[in-house]
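K.L.:
Generate coordinates for the sequence data below:
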Amino acid sequence: MNDLQRLKEMGITVWDVRRPECYPGVSPQPVSLPDDCKLLLVCESKPTEQEAWLFSKVLASMKLSVEQALYLPPQAVNLLGEHQLEWCWFAGSQEAEIEGVKRLISPSLSALDNDQLAKKQLWQQIKQYES
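P.N.:
This is a model prediction of the structure:
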């Protein structure tokens, strides 16, 4: 079994070589998303249980389910391959341009949880796309 198969079995589908100069033959693989993925959450770390609860509430307000959303670390955004995304939410991470996708920008989910003004601003961003 090779290293890529081991990573996949461990559930690690997105990875980055920290020192690419040590691996001249390794080129980054494009990140492929399932066709039913409509929202991409871009943040530094996978949401905790409390953050996931908040995330699911925001998704529900957008008429999306948790199954239609995926998490991606910021360093993997530039590896994004073909997709059917409608939304990209940058939560506490540097934003990137993804053509044809509605973009949301907010503080991290943990900061958002305790900041009513930031929640209001996020809601206003979501609503602006509805008009």
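
K.L.:
Every contact and neighbour count from this point should use C-alpha atoms.
P.N.:
Will do.

K.L.:
Report all helices and strands that the longest helix that the chain contains contacts.
P.N.:
For the chain, the helix with the greatest residue count under DSSP state H is helix 116-130. Contacts defined by 3 or more C-alpha pairs under 8 Å, 6 or more residues apart in numbering; DSSP states H and E place helix 116-130 against strand 102-106, helix 109-113.

K.L.:
would you turn the ones you listed into a markdown table with distance to Cys88?
P.N.:
Below are the helices and strands packed on helix 116-130 laid out as a markdown table (distance: least, C-alpha to C-alpha, whole Å):
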| stretch | distance to Cys88 |
| --- | --- |
| strand 102-106 | 5 |
| helix 109-113 | 14 |
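
K.L.:
one more to line up against the first:
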Amino acid sequence: MASISSSIQSQYLHEMGIDQWELIHPERLTGYKVDLEVLPEGCKLLLVSDEKPEGKLAEMFERVVKSIKLDLSQALYIPSNQFASIESDTADWVWFAGCSSPIKLDAKVLQSPLLSEIDGNNQHRRDLWQQICAYD
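P.N.:
Okay, the predicted model is just below:
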């Protein structure tokens, strides 16, 4: 079953009435070694959020990326439940939008509401901008 994609495998398990669980913090299990996924080379900003930047939100995300003097190709989005499986030490910036950092990071950390809550809200945009400027 190793060659079957995980979504098809999940569907088979569901059809058989087998519950499937995903550990949020596998590192807390004694003796368990987590194989972390490495960020792509050139990734300088990691957006961790349960809201994927699409459409108008993607445009706003790109403006923020450019304000940090990065190119969109240097940014990567991941859902918050996948953060524990990523080797995040290589990113210069980690932006938690609508969630918080579960660990202390060496990167420049941004903390904000969801992108949809920032868009059109001057106070949230100002707060985010102040965090960015604090690292200059």
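
K.L.:
TM-score of the superposition?
P.N.:
For this chain pair, the superposition-based TM-score is 0.77 by TM-score structural alignment, normalised by the length of structure 1; 116 aligned residues with a C-alpha RMSD of 2.6 Å.

K.L.:
returning to that earlier point: list just the one of the helices and strands packed on helix 116-130 of structure 1 that sits closest to Leu80 of structure 1.
P.N.:
Leu80 of structure 1 sits nearest to strand 102-106 of all those, at 15.1 Å, using C-alpha to C-alpha.

K.L.:
Where does the closest one end up in structure 2?
P.N.:
Mapping strand 102-106 of structure 1 onto structure 2 (TM-score structural alignment) gives residues 108-112.

K.L.:
tell me which residues in that stretch are buried?
P.N.:
109-112 (16 or more other C-alpha atoms under 10 Å).

K.L.:
Next: stretch 49-61 of structure 2.
P.N.:
49-53, 57, 60-61.

K.L.:
mind checking how far the residue most central in space within structure 2 is from Phe83 of structure 2?
P.N.:
Centroid-nearest residue in structure 2, with C-alpha atoms, centre = their mean: Val48, separated by 2.1 Å. To Phe83 of structure 2, Val48 of structure 2 is 7 Å away according to C-alpha to C-alpha, to the nearest Å.

K.L.:
do the same with Lys69 of structure 2
P.N.:
24 Å.

K.L.:
More neighbours: which of the two?
P.N.:
Phe83 (20 against 9; other C-alpha atoms under 10 Å).

K.L.:
Looks like the more buried one contacts Ser49 (just checking).
P.N.:
No - the criterion here is C-alpha atoms under 8 Å, and Phe83 of structure 2 misses it with Ser49 at 9.3 Å.

K.L.:
before we move on, back to that, what secondary structure does the residue nearest to the centre of structure 2 sit in?
P.N.:
strand (DSSP: H, G, I helix; E, B strand; the rest coil).

K.L.:
quick one, what contacts the aligned residue in structure 1 for it?
P.N.:
If you follow Val48 of structure 2 across to structure 1 using TM-score structural alignment, you land on Val42. Shown in contact with Val42 of structure 1 (C-alpha atoms under 8 Å, 6 or more residues apart in numbering): 71-74, 77, 88-91, 93.
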